[in-house]
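Colleague: what's the 3D shape of this:
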Amino acid sequence: MSKSLEEVHESISTQGKTSTFRKVLAFFGPAYLISVGYMDPGNWATDLAGGSQFGYSLLWVLLMSNIMALLLQSLSARLGIVTQRDLAQASRETYSKPINYILYFLAEIAIAACDLAEVLGMAIGLNLLFDISLIQGVMITVLDTFLLLFLINKGMRKMEAFIIALVAIIGFSFVFEMIFAQPEVGKVLTGLIPTIPSEAALYIAIGIIGATVMPHNLYLHSSLVQTRKFDRSKEGIKQALKYNFIDSTIALNLAFFVNAAILILAAATFHKNGFFEVAEIQDAHRLLEPMLGTQWAPILFAVALIAAGQSSTITGTLAGQIIMEGYLNLRIQPWVRRIITRLIAIVPAVIVISIFGESVTGKMLILSQVILSLQLGFAIIPLIHFVSDKSKMKGFHISRTTQVASWIIASIIVSLNAKLVYNEIQGWLETSENPIILWFTVVPLAFGFLFLLLYIVFKPFVTKVKHNIDNHSPHNLKLNFSQSETYDKKNIAVSVDFSDADEIAINSAFELGGSQANYTLIHVVETVGAIMYGENIEDHETLIDEKLLKEYEVMLTGKGFKVQTKLGFGKPNKVIPEIVNEGNFDILVMGTHGHTGFKDILFGTTVDKLRHKISIPLFIVKN
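Modeller: The predicted structure is shown next:
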């Protein structure tokens, strides 16, 4: 089975801990990466609008949405822990290819929309703190990609520590903001009692819920929990579920504190002084100093905004990797994948800001939340189906009570988000100069999404779920080859990269040499660390590749073939010829993905750079 976030899969051991505290601590981390998605810049606008317009009265909406988020995230963690599959992989297993392509496309759009909000948020923070233009701030966010590559190569624990540090900065900033604002405690407590002051308050409440529960967080959490290595016994899984729930409870309550603090700050500062229309982040920043009487209030506000944008954009990019590998089973070079994800968000932001100016950032943030609303149901509903499935969950399926609660929450969230989308489309139709274009484009698209949503809701109830997933695990190679009477190749080298190309390459090698030849499987670790340090590198990807190569050897030897393996380090077009030329091989068999030119940049090295460096025949097998 292909691994989610393979480079950090089971990279953190939770076993052998002597005390309960150390056991709990070993599981802590994934939920903090999730929590930043609940305090990203997209949430700030709705919190500011709610606090400035209605004071403390919508605090209960934040509390309710936090409870909803906690349940949904616990379901996501349960899926990953029990099945060792993330939400995207489970969807690929369950639905047909056309449906999965649509779901992938929607998830990718949601990631881009979320990334757009985070890019804009960080750019606004840089603009407020250092007076950098928004365009320049947006361009600076490209550097996040390289920061993520650096952190993930350092290991999951260091990445978690970095994110937790950013969350701490956000938390401490708002602790001081609360001290400056001096909110009325009585009114804060009253705000936790459910009330809807007006129709406008209902709209803001919908926006708060829509901005709180993020679809990409559900994909991300189901993957991040798999970074922990623990005892896979029934008791071990129970313990992992319990400790991850504790982790989620603490982290999401921290996110609730930040969102509540933003709303309380707006209520105590703007609503109290008659400023009822503060929804733009820039306006809030400008008004904080004169109203609170300290220059530190706007500075801390901007610092917290930058930290929120930076932390949430890292986790959003990770989610992009998860949905691409999960839905498409597509592994491209990590730096390429992350730059593509970032450019999808940056390019629209640069174009719109260049054409319409910096005043449209608020509208872009709102639009990003509407796009997220469209996607939300396509993540929540499959998740509930998966964790309710007895066979898929191996006895760890959720109880009937939890199922009912989950479906109620899903119904509330999807209904409120549907209303938000309906209102937005209605507004566009009323204000558009050419509404006929919208009637033939946006409206049919919305109905298409509705029918797809209904299909996803009812399909598991009327058809049997297919429990078969395509993957590149060595144990799933189908070795079908025709036996020849004579073989002239005795020592055969086969290049493998743990993709679909391996099956065809290995089968072709067996057709050349039969069961009497000696086979050497060659794989090259091509991480930055491997290129720099060679065989002295000890990163997690090297350990994973060694393990997979060993599995190939054990499986093929078990089928009666003489197989050994060779692991190289660095650039394949340089290392493979060195290994081949040092050995006594008759032929090198290499599978390809059938791509050239620009696709080589995406998918890696081709045989063209290698073929002239070896002194034996090269047998190229096209996939």
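
Colleague: every contact and neighbour count from this point should use C-alpha atoms.
Modeller: OK.

Colleague: which element is residue 620 on?
Modeller: In this assignment (DSSP states H and E), residue 620 forms part of strand 618-622.

Colleague: list the buried ones in that strand?
Modeller: 618, 619, 621 (16 or more other CA atoms under 10 Å).

Colleague: what separation do you get for the nearest residue to the first one once chain neighbours are set aside and residue 449?
Modeller: Closest residue to residue 618 apart from its sequence neighbours, by CA to CA, 6 or more residues apart in numbering: residue 588 at 5.0 Å. Distance of residue 588 to residue 449, given as CA to CA, to the nearest Å: 49 Å.

Colleague: next, the second sequence, to be compared with the first:
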Amino acid sequence: MLKNKDPIKGWRKKNKSPSLSEVFSTVYVPKKKGIWRKFFAFTGPGLLIAVGYMDPGNWATDIAGGSKFGYMLLSVIFISNIFAIILQHLSLKLGIVCERDLAQACRDHYPPFISFILWILCEIAIASCDLAEIIGSVLALKLLFGIPITWGVLITTIDVLLILFFQYKGFRYIESVVAVLIFTILICFSFEIISSKPEILPILKGIIPNPEIIKNSHSFYISIGILGATVMPHNLYLHSSIIQTRNYQRTIEGKKMAIKYATIDSTLSLSLAFFINAAILIISAATFHKYGHTEVADILDAHKLLSPILGSSLSGVFFALALLASGQNSTLTGTLSGQIVMEGFLHIRLKPWVRRLITRLIAIVPAMIASIIYGEKGTAELLIISQIILSIQLSFAIIPLVNFTGDYNKMGLFVNGPFLKILSWFITIIIVLLNLVLLYNTFQ
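Modeller: Modelled structure (predicted):
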């Protein structure tokens, strides 16, 4: 009797409407074709999620970590990526099994007041992420075309039109654009790594966790920033929604198949994100740290030093081009996340351009103030702070996700097994404790 219980009945409220209803179940999934055709049908959401793990906020923390501590913080990127793979698996499983995104799940489980608080926290995280995207795009425009930072901040509002164009074309178009931008970043950093000629043994040693990371307050601070930049809280909301764009059979067998291929897609995409994140830190360690430039934490400073050290003007061009692709990529996924969160928590539907404009205007204010008063250094500091805010908010997204996917009344036969349940709560506790330590150190 219990085994046949409908997981939908485990929710306090019924699901009123599908997530992202305009693209819900619109991507065709072949029912009787081969493995590769099915896998191709599920590729795309993982790349959209991977974007959040290689946005400009990651650049600031990775550059700072590499220049100051060499390869030591590679282990932090590696562990953060493992955390991300597990948490994204839980997120896509929630969306497939319960046909709710994480925001809808919170609304349908928690009292209205709690849901409202979670919505506010999530909006702060999205605004922080958007702030990083603005700064990244602005710095890239300055490096490529010499556009002043203040003007660059205003120019970034134009990407609203870009978002609208691709959103109306169809969801596969968005995924294709993201894929092109990701592989642009990949090509750029492949060139940078070959040019920097890093040492293999120190890299392998850096993947092994070092106790000095926790003992040194500066390395610990940067590590928390890396964690916040890698395991993006709003990505958990995003993945649970966009996986529902696939037109798989809404049966037990169909959901098992969807979880299988979506997890493969997510894991491969996040492995690609790990390579790019690691590449940024490795390049920083192999160029700046190796030659004594241990205080480089600014993207503009990194760009100035990169070409002279590597002896190639193309290094600076590829660096700036990858930064611009990173900022625009994150803009696409940030828009979707904002739409999902607002519709899911509040059941309020806004036109995409209105939603995008609100988020961008919220983020533009601090970026403009920092650029006018403090100039380039102010934007660099904002970049680091934005990632710390993301890390602090992360706990409020992870705890509901782990709780829901571990609840048999909500997940039925798809509930987390004992090992996954213990592992996911272990990851949650680590993240919560690290953030408490971060807050303590910050106030101290």
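
Colleague: tally of neighbours for the residue nearest to residue 618 of structure 1?
Modeller: When counting by other CA atoms under 10 Å, one arrives at 26 neighbours for residue 588 of structure 1.

Colleague: so which helix or strand takes in it?
Modeller: Assigned by DSSP H and E, residue 588 of structure 1 falls within strand 587-592.

Colleague: show the subsequent helix or strand relative to that strand.
Modeller: helix 598-603.

Colleague: which stretches in the stretch 401-550 of structure 1 count as helices?
Modeller: Assigned by DSSP state H, counting those that start in this stretch, the helices in the stretch 401-550 of structure 1 fall at 435-440, 442-462, 500-513, 528-533, 540-558.

Colleague: which residues of structure 2 does the longest one align to?
Modeller: The one in question is helix 442-462 of structure 1. The counterpart of helix 442-462 of structure 1 in structure 2, using TM-score structural alignment, is absent.

Colleague: now do the contacts for the aligned residue in structure 1 for residue 384 of structure 2.
Modeller: Aligned counterpart of residue 384 of structure 2 in structure 1: residue 366 (TM-score structural alignment). Listed by CA atoms under 8 Å, 6 or more residues apart in numbering, the contact set of residue 366 of structure 1 reads residue 42.

Colleague: any idea which element the equivalent of residue 37 of structure 2 over in structure 1 lies in?
Modeller: Counting by TM-score structural alignment, residue 37 of structure 2 lines up with residue 22 in structure 1. Element membership for residue 22 of structure 1 (DSSP H and E) is helix 20-27.

Colleague: what does that helix contact?
Modeller: Helix 20-27 of structure 1 has contacts (CA under 8 Å, 6+ apart) with 12, 13, 14, 15, 17, 228, 240, 243, 244, 247.

Colleague: distance from that helix to structure 2 after superposition?
Modeller: Helix 20-27 of structure 1 differs from its equivalent in structure 2 by a mean of 0.5 Å after superposition (mean CA distance after the TM-score superposition for structure 1).

Colleague: nearest to residue 323 of structure 1, of the helices of the stretch 401-550 of structure 1?
Modeller: helix 442-462 (17.6 Å; CA to CA).

Colleague: list the buried residues for the closest one?
Modeller: Applying a neighbour-count criterion of 16+ other CA under 10 Å, one finds 443, 446, 449, 453, 456, 457, 460 buried in helix 442-462 of structure 1.

Colleague: so how far is residue 409 of structure 1 from the third one?
Modeller: In this view, residue 449 of structure 1 and residue 409 of structure 1 are 20 Å apart by CA to CA.

Colleague: now for the equivalent of residue 166 of structure 2 over in structure 1, how many residues are close by?
Modeller: With TM-score structural alignment as the criterion, residue 166 of structure 2 lines up with residue 151 in structure 1. Residue 151 of structure 1: 17 surrounding residues under other CA under 10 Å.

Colleague: look up the closest residue to residue 151 of structure 1, ignoring the ones flanking it.
Modeller: The nearest residue in space to residue 151 of structure 1 (CA to CA, 6+ apart) is residue 159, at 5.3 Å.

Colleague: tell me how many other residues crowd the one you found.
Modeller: So residue 159 of structure 1, with other CA under 10 Å, has 20 neighbours.

Colleague: ok, it to residue 8 of structure 1 distance?
Modeller: 11 Å.

Colleague: common neighbours of these two, please.
Modeller: residue 152.

Colleague: for the helix or strand where residue 194 of structure 2 lies, buried residues please.
Modeller: Assessed by DSSP H and E, residue 194 of structure 2 sits inside helix 171-196. Neighbour counts over helix 171-196 of structure 2 (16+ other CA under 10 Å) mark 171-172, 174-175, 178-179, 181-182, 184-186, 188-189, 192-193, 195-196 as buried.
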